[in-house]
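# One predicted model, sequence on top.
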Amino acid sequence: MASEENQYLLIDGDDTAPETPVSPSKSIIAVLLNPITLFCISLNFFGGNTFGVNMSAWSGAKEMYNSWHIEITPLMDEIATSSVVGGAFVGVIISSFLASTLGRKWTTFAGGVVATLASVASAVTHYYYVIVVVRFFVGVGVGMTSNTVTMYVSELIDPRVRGFVTSLFQVCVTIGILLSYVVSFLTVPHTLWWVAMAFTAIFPLGVAVVTVFMPESPKFKEGKASKKNKTKNSTDVSVSGDSSSVSLVDTFKNYPLPIFICTVLAVGQQLTGINVMIMYAPDVLKMAGFSGSTATLVGSVGIGVFNFLATLVGLPLSDKLGRKPLLLFGYAVIVISTLAAAVGFGVMQLSELTIFSWFSHLVVPAGVLIIVAILFFLLGFEVGPGPLFFVLLGEICPMEVKGRLMAYGMGLQWICNLIIALFFLSVAEVIGKALTFGIFTVVGVAAYICLLLFTPETRGRDLAEIHKTMRRSNVSAPAAIDEDENLIV
C-alpha cells in the first residue's frame, strides 16, 4: 500500500487505472503547495524559459552586427536563426532514445547541461560562424529539454492539477521570449551583446539544478520493471509507457488517429507563422513601417508583453471550455489575422508600383492593420494551438507509444519551425510578403478543418478511455470518444 504522499505524487503505471485522486481530503491548494508539485512548476519555469529565450535571442543580438556596420545578409540571418532550430530537432531525436533508456530525469538534466555550456560559449565569441555552430548545440539542449520536461512533469504531477501545470510550460515560453526582447533592448544599443547571449544560460542551468533534486518518473521505473518481468507471450501489448514494446512499423500502422492529430497540431502550430512573429519580430516590424534598431526593439518588447498577457487569457480556459472549442477559436482568429496582414502587405507592395501610386496614402493605415493583425494573431495562438499542442500531445498518445509519438510530434514541430527559420526572409523577398502571409492563411484554414472533423474533445475524460479510442480508431472515426465513455467526476 502506497503512502498517502505517494498516492498523490505518483501516477499508477497501469494505463487502465482510474486517475481520480486516492485521498479526496487534500485540497487543490495543498496539492499545488506539495514539494513535488513545486518542483514540477519550477522545472516548467526553467524549461519553458529555456525554449523562449533561445528562440528569440538572435533577433536582438543581430542588431549588434548592424551597429558594427557588418552586413548580415538575409541568408546569414536565416542560417543563424535556424541553427538553434536544427539543433533542437537533433535534440528531440536524442532525447527520445535517452528518455526510454537513461530515464526522464537524467535526459532532462543532460539537456540542461548541454544548453548551458553552449549558451556560455555563444557569449564569449563575436565571430558569426562560431556563433552559428554553438547555437546549434544550444538547440540540441533546447530540443532535449522541450521534449522531456512536459513528459516528465505529466508523469510526476497529481492528475487534478496536471492540465494547469503542463500549460504553464507555454506561459513560461512567452516569459522567456519577453525577457529576451527586454534584455536585448537594454544591452544591444550599448554593445553589451554578450550579456544578452550569456543571459540565455541562466534557464538551462536552472533546469539542470532543479532536476537533480527531483525523483525519477514512476512510469519510467514501472516500465523498466515491466520490461524485466515481461512474459514470453509476445502478443501482449504493454502499456507501461515504454515505446520499445511496439515496433516502429506497428506504431504507424496501428495508431493512425493520434499520428494524424499530432501531425495537424505540429504543422498547424508552426506553419501559420508564429515564429515569424517571434524570431523575426524586428524584421516584420520593419516591413510594417518601423525604422531604426531602437524602434524595432521597442516594438519587439511590446509584442513580447502582449504575447505573455495572451497566455494568461487562455491558461484557465482549457479546463472550463474544453480543448477543441479553444483550438477552433484560436485558429479562426489566426486565419483572420494572417489574412488581414496579407491585405496590409499587399497594399504596401502595390503602393511601390507607379501605376498604383495613389495607394501611398494607405501605407500608414496598412502598417497599423499589420500591427493589429500581429497582436490578434498572438491572442489566437496563445489561447489555442500554443498551449494546447503540449496538452493534447500528452493526452492523445497511448502509453505504450507515448514517448515515440511525443517525439514525433515535437520533432515535426521543430522541422516546421526550421522551414520557417530557414526560408521566411528569402520566400518573402521572392514571392512578396502578402503572398507569404496568404500561405499562412491557407495552412490555418486546413488545420481548422482537420481539427474540426477529426479531433475529439478530451476535457474531463479518463485517459485510459481516450487511449482505447486512439488505439482502435481509424482516422475517420474520432467521434467514437464521445459515445458512452465515462467522465471523471
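Sure, I can see it.
# going forward, measure contacts and count neighbours with C-alpha atoms only.
Will do.
# And stretch 330-342, how far out from the chain middle?
20 Å (C-alpha atoms, centre = their mean, to the nearest Å).
# just stretch 264-274 next, same as before
10 Å.
# now stretch 249-262
So, by C-alpha atoms, centre = their mean, the centroid of stretch 249-262 is 21 Å from its chain's centroid.
# Next, the buried residues of it.
If you call a residue buried by 16 or more other C-alpha atoms under 10 Å, then stretch 249-262 has these buried ones: Thr251, Asn254, Tyr255, Pro256, Leu257, Pro258, Ile259, Phe260, Ile261, Cys262.
# Tell me the one of those nearest Gln7?
The nearest member of the buried residues of stretch 249-262 to Gln7, counting by C-alpha to C-alpha, is Pro258 at 29.4 Å.
# Which strands or helices does the helix or strand where Phe203 lies pack on?
In this structure, Phe203 sits in helix 202-212 according to DSSP states H and E. In this structure, helix 202-212 packs against helix 35-67, helix 104-123, with contacts taken as 3 or more C-alpha pairs under 8 Å, 6 or more residues apart in numbering; DSSP states H and E.
# let's see it at 10 Å
Counting contacts by 3 or more C-alpha pairs under 10 Å, 6 or more residues apart in numbering; DSSP states H and E, helix 202-212 is packed against helix 35-67, helix 104-123, helix 128-156.
# Output these in CSV, with mean neighbour count and distance to Phe424 appended to each entry.
Written out in CSV, the entries for these read as follows (neighbours: other C-alpha atoms under 10 Å; distance: least, C-alpha to C-alpha, whole Å):
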stretch, mean neighbour count, distance to Phe424
helix 35-67, 24, 14
helix 104-123, 25, 24
helix 128-156, 26, 18
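# Identify whichever of these lies nearest to Val85.
Closest among those, using C-alpha to C-alpha: helix 128-156, at 5.8 Å.
# quick one: the closest one to chain centroid distance?
For helix 128-156 - counting by C-alpha atoms, centre = their mean - the centre lies 12 Å from the chain centre.
# so after it, what's the next helix or strand?
helix 162-187.
# tilt between that next one and helix 35-67?
Calculated by axes from the mean of the first three to the mean of the last three C-alpha atoms, to 10 degrees, helix 162-187 forms an angle of 30 degrees with helix 35-67.
# ok, structure two:
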Amino acid sequence: MTNQRQIVRERVAVARARTLTMKSHDNINKPISTVGLSLLNIFGGLIFGYNTGVIAGVLQVDEWKSMSQIDLGFLTCSILLGAMIGSLAAGIITERLGRRRPLFVVGILTLIGAIGSSLVPTNLWYVSAFRLVLGLGVGASAIICPLYVGEMAPPEKKGQLGTLFQIAITVGILIGDIIGFGFLHVQYNYRWMFGFGALPGILLFGLLFSIPESTVWREKKSAMKNTQLLLNKDPTNDVGIGALLSRKDGRFALFMGCILAINNQLTGINAFMYFSPKIFEKAGISSNNGQMIATISLVAWNAITTFISTLFVDRLGRRKLTLYSSIVMTVSCLLLALMFLLFNGTTLGVLSIILLFVFIAGFESGVGPLFWIMAIEIFPPECKDVGSSLLNALQWIFNIALSFSFLSLVTLIGQSAIFWIFGGIGVVCLIVMYFLLPETNHKDYQEIKNT
C-alpha cells in the first residue's frame, strides 16, 4: 500500500513538472524587447559610472580640498565599501527573490544615497553614510543588470548587449567629470554633483514596470520545486556557496573568475587613472584647467574605445578578445615601467600619455566589458547568482585596496616598481588564461564544461 501511494505521488509530481516546464517554455518563447534589455544595462551602468566617477569633481571643491588625505580616502572609498557589500547581498537576494524585485530596491537605494548625500551638511560622516547606501545600489546593479540581460537576451546578442553595461559605466564617468568641471564654480556645486546621481536610478525605476521577471530564474525555481516533490529533497542544498564549492566545475569556475577579477583590477587600470594627473603634469600640462580638460579627454577616450568590444565580442569570441586586450595592457605597463628608468621630464610625460591611451584602449576593448559577461557565463547555471556576486565583491575589494594604498605604494617603492608589479601580474594572468580560460561565446554550459 505504501509503495502504491509513493508511485501515485511520483506520478502527480511528474505531471506537475511537465505542466510547469511547458509554462516556463511558453514564457521563454515570449519576445523580450531588445530595447528594454539595452536600457536596463545602460541605466545600471550609469548608476555605477556616474556615482563612482563624480567624486573626482567633488574633491576639487573648496569644502573638501582642505580635508586630510585619510579623510578624502574614506570619502572616496565609502561608496566602494557599500558596493562590495551590495555585491555579496545581491547574490543571495537574487537567488531567492528573482531579478526584478531586487532591481526596484536598487532604484530606491540610488535615490536615497544620491539625494541624501546632496542634502546633508558638509560633514564627512554624514556624506559618507549616504555614499555607503548609494554603494549598496551600485554593487547590486553590477550583479543584477548583467545577470538579467544575460538570461533574457537572444544568444546571438548576448555579447553586444552585455558590453552596454561597461559602455554605460565609462559614459557615466565621463558625464561625472563634465558635470564636475561645469559646476565647480556654481553655488551648491558639490550638492548638484551628488544630486544628479539620482537620475539613472529614477530611469531604472520607471523601466522596471515594463520588464517581466527572468524566465530563466522562474524555470530554475520550478525545477527546484519539482526536485523536492519527486525526491523529497531539500532544494537549497543544490544552490549557494556550498553547492559552488562542492562541485569540481564550480571550483574551477570560481578560480577562473578570480583570475578575471585580478586581471580586471590589479594589472594597472586604477594605477593609470589615478596617476593620469601626474602624467599630464610631466608632459607640461600644469594648470588646473588644462589638467581637467586633459582628464576629460582621457575619460572620453575611455568611453569611445569601449565600443570596440561591442563590434568584436561576438565575432572574435570572449576568450580571444580577452587575451588580445590583456596583451596590450601588459605590454603598456611593462613599457611604462621601462620608460621611468630611461627617461625623465617632458619626454617621459609625452611617452607616458601615449602608453596611457594605449592601455585604456586595450582595457576597454576587452578585459573591462567582458568581465561582466564572463563572470556570469563561466559558472554552472545553478550557481550563477552566488558565483558572480563573489567575483564582483572580490573586484570591489581590489578597488578599495588600491584606492587606499596606491599613492603610498608609489612613495614607498617608486613609480617604475609599481608598474613592473602590474605588468608582472598581467603576465601571470595571461599565462593562466591562455591555457585554462574557456570560450563561452554562443555555447551552453555543457559545451563550456567540455572545452
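Perfect, thanks for sending it. Just so it is clear, the model here is predicted, and its values are computed rather than measured.
# Could you pull out the buried residues of the helix holding Phe203 of structure 1?
Ile202, Phe203, Pro204, Leu205, Gly206, Val207, Ala208, Val209, Val210, Thr211.
# Out of the helices and strands packed on helix 202-212 of structure 1, the one nearest Ala295 of structure 1 is which?
Here helix 35-67 is closest among those (C-alpha to C-alpha), at 11.8 Å.
# Go ahead and confirm Leu311 of structure 2 touches Leu164.
No - applying C-alpha atoms under 10 Å, one finds Leu311 of structure 2 not in contact with Leu164, separated by 11.4 Å.
# These two - which one has more neighbours?
Regarding Leu311 of structure 2 and Leu164, a neighbour count based on other C-alpha atoms under 10 Å identifies Leu164 as having more, with 26 against 14.
# Identify the residue of structure 1 aligned to the more buried one.
Superposed on structure 1 with TM-score structural alignment, Leu164 of structure 2 falls opposite Leu168.
# contacting residues for that match?
Leu168 of structure 1 makes contacts with Ile41, Ser42, Asn44, Phe45, Gly48, Thr150, Arg162, Thr174, Thr311, Leu312, Leu315, Pro387, as judged by C-alpha atoms under 10 Å, 6 or more residues apart in numbering.
# Kindly report the same for Thr148 of structure 1.
47, 92, 95-96, 98-99, 103-109, 111, 154, 403, 406-407.
# so how far is His69 of structure 1 from the closest residue to Thr125 of structure 1 other than its chain neighbours?
Distance criterion C-alpha to C-alpha, 6 or more residues apart in numbering; nearest residue to Thr125 of structure 1, sequence neighbours excluded, is Ile131 at 7.0 Å. Distance, Ile131 of structure 1 to His69 of structure 1, using C-alpha to C-alpha, to the nearest Å: 18 Å.
# Kindly report the same for Met76 of structure 1.
In terms of C-alpha to C-alpha, Met76 of structure 1 sits 15 Å off from His69 of structure 1.
# how far away is the counterpart of Asn229 of structure 1 in structure 2 from Asn3 of structure 2?
Aligned counterpart of Asn229 of structure 1 in structure 2: Asn226 (TM-score structural alignment). As for Asn226 of structure 2, its distance to Asn3 of structure 2 is 20 Å (criterion: C-alpha to C-alpha).
# higher neighbour count, these two?
Ranked by neighbour count (other C-alpha under 10 Å), Asn226 of structure 2 and Asn3 place Asn226 first, with 22 against 8.
# what sits against the more buried one?
Ala13, Val14, Ala15, Arg16, Ala17, Arg18, Leu20, Thr21, Lys220, Asn232, Lys233, Pro235.
# Quick check: which element contains it?
Here Asn226 of structure 2 is assigned to helix 215-231, by DSSP H and E.
# Give me the mean deviation of that helix from structure 1.
Helix 215-231 of structure 2: mean distance to aligned residues in structure 1 after superposition is 3.0 Å, counting by mean C-alpha distance after the TM-score superposition for structure 1.
# Helix or strand next in line after that helix, which one?
Following helix 215-231 of structure 2 in sequence order, the next helix or strand is helix 240-246 (DSSP H and E).
# Provide a list of residues in contact with the residue lying closest to Pro215 of structure 1 once chain neighbours are set aside.
Spatial nearest neighbour of Pro215 of structure 1, excluding adjacent residues (C-alpha to C-alpha, 6+ apart): Lys105 at 7.3 Å. Contacts for Lys105 of structure 1 (C-alpha under 10 Å, 6+ apart) come out as 99, 148-149, 152-153, 208, 211-217, 220.
# swap in Pro74 of structure 1?
By C-alpha under 10 Å, 6+ apart, the neighbours of Pro74 of structure 1 are Ala80, Leu422, Phe423, Phe424, Leu425, Ser426, Glu429.
# do Ser426 of structure 1 as well
Pro74, Leu75, Glu78, Gly432.
# Next, work out how far apart the first one and Val195 of structure 1 are.
So the one you mean is Pro74 of structure 1. Taken as C-alpha to C-alpha, the span from Pro74 of structure 1 to Val195 of structure 1 is 24 Å.
# Same question for the last one.
Spatial separation of Gly432 of structure 1 from Val195 of structure 1 under the definition C-alpha to C-alpha is 35 Å.
# cool, and Thr108 of structure 1?
Distance from Thr108 of structure 1 to Val195 of structure 1, by C-alpha to C-alpha: 25 Å.
# cool, and Met151 of structure 1?
Distance from Met151 of structure 1 to Val195 of structure 1, by C-alpha to C-alpha: 32 Å.
# likewise Gly411 of structure 1?
30 Å.
# From Ser83 of structure 1, how far off is the aligned partner of Phe435 of structure 2 in structure 1?
Counting by TM-score structural alignment, Phe435 of structure 2 corresponds to Leu453 in structure 1. Going from Leu453 of structure 1 to Ser83 of structure 1 by C-alpha to C-alpha gives 36 Å.
# Neighbour count for those two, which is higher?
Taking Leu453 of structure 1 and Ser83 together and counting by other C-alpha under 10 Å, Ser83 has the greater number of neighbours (23 against 13).
# And the helix or strand encompassing that one, what's buried?
Using DSSP H and E, Ser83 of structure 1 falls within helix 74-101. By neighbour count on 16+ other C-alpha under 10 Å, the buried set for helix 74-101 of structure 1 is 77-100.
# Trace Leu323 of structure 2 over to structure 1, please.
By TM-score structural alignment, Leu323 of structure 2 lines up with Leu328.
# One more: Phe130 of structure 2?
Looks like Phe130 of structure 2 aligns to Val134 there (TM-score structural alignment).
# what's the counterpart of Asp314 of structure 2 in structure 1?
Per TM-score structural alignment, Asp314 of structure 2 is aligned with Asp319.
# Need the three-state assignment for its match.
helix (DSSP: H, G, I helix; E, B strand; the rest coil).
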